[in-house]
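>>> Quick one: sequence plus predicted model below, questions after.
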Amino acid sequence: MIDEFKRFGMTDSQRKFTGILQIAGSAGLIAGLKMPGVGLLAAAGFTAMMLVAFIVRIKIKDNILQALPSIIFMLINGWLTVGFFKLW
């Protein structure tokens, strides 16, 4: 991942911050099973994160196959966002 973040033109601080956000988001999704509002925020945050990841992939001129995981995860988390919203 260190090499990938360098390829994306991102700093070590940005890489570490992304990792912290991913851990917090994962905990938020799990907590969302009992507290839908927390799950809603976590899923919405992941959706936004994956949108930014897709934009970065386009910016560095990756092909669609390389960008596909960010699109898929963005759609999954968008679906989770709607689901948590309905529960909230």
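Cool, got the structure.

>>> okay, CA-based contacts and neighbour counts for the rest of this
Noted.

>>> who touches stretch 52-68?
Contact with stretch 52-68 is made by F8, S70, I71, as judged by CA atoms under 8 Å, 6 or more residues apart in numbering.

>>> again, but for stretch 18-31
V38, G39, L40, L41, A42, A43, G45, F46.

>>> Below is structure B, check it against A:
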Amino acid sequence: MSIYSFCVFFSGVSFLGYGISYFVGTQMKNEFKRFQLEKLGLLVIVLEILGAIGLLVGFWFYKPLLLLSSGGLALLMFLGLVVRMRLKDSLWISLPAFFYMVLNGYIFYLGSNQ
């Protein structure tokens, strides 16, 4: 398995797990309340799940879907990072959003150059 393949699968599975956690627990809903974005929580989670599915399906069948999904997830994580900066969250707490922004930017970059 190439590094690119691993990155796509890692990101896709991570976002699927993150999305599912919104529906089975309260921690994610509490985070959106803390961000004062509880009305957008469901939309964000649906976009993340669609992005995850788009990464996985796009990897095998339709490359433009992979590019759209990775670009969308990178943008979503950038916006999440902005929200965390506005709340003055620590670097440690903001690190996952930064990591997934860079990871999906990397997937987008490599996918557009293949």
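Perfect, thanks for sending it. Not measured: the values here are computed from a predicted model.

>>> Post the TM-score for the overlay when you can.
For this chain pair, the superposition-based TM-score is 0.93 by TM-score structural alignment, normalised by the length of the first structure; 86 aligned residues with a CA RMSD of 0.9 Å.

>>> picking up where we left off before, among the contacts of stretch 18-31 of the first structure, the buried ones, what's the ChimeraX command?
To isolate the buried members of the contacts of stretch 18-31 of the first structure in ChimeraX, using 16 or more other CA atoms under 10 Å:
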select :38,39,40,41,42,43,45,46
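
>>> Redo the contacts of stretch 18-31 of the first structure as JSON lines? Include distance to D3 of the first structure.
Shown next, in JSON lines, are those (distance: CA to CA, whole Å):
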{"residue": "V38", "distance to D3 of the first structure": "32"}
{"residue": "G39", "distance to D3 of the first structure": "31"}
{"residue": "L40", "distance to D3 of the first structure": "32"}
{"residue": "L41", "distance to D3 of the first structure": "30"}
{"residue": "A42", "distance to D3 of the first structure": "27"}
{"residue": "A43", "distance to D3 of the first structure": "27"}
{"residue": "G45", "distance to D3 of the first structure": "24"}
{"residue": "F46", "distance to D3 of the first structure": "22"}
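
>>> Quick check: helices, which of the contacts of stretch 18-31 of the first structure are part of them?
Judged by DSSP state H, those include V38, G39, L40, L41, A42, A43, G45, F46 as members of helices.

>>> Show me what the fourth one lines up with in the second structure.
To tie it back to what came earlier, the one meant is L41 of the first structure. Aligned by TM-score structural alignment, L41 of the first structure pairs with L68 of the second structure.

>>> Show me the helices in the first structure, by range?
According to DSSP H, the helices that the first structure contains are 2-7, 12-31, 36-59, 64-87.

>>> still on that earlier bit, gap between the match of L41 of the first structure and L55 of the second structure?
Per CA to CA, to the nearest Å, L68 of the second structure is found 8 Å from L55 of the second structure.

>>> how close does the most centrally placed residue in the second structure get to K88 of the second structure?
Centroid check for the second structure by CA atoms, centre = their mean gives L73 as the closest residue, at 4.3 Å. According to CA to CA, L73 of the second structure and K88 of the second structure sit 22 Å apart.
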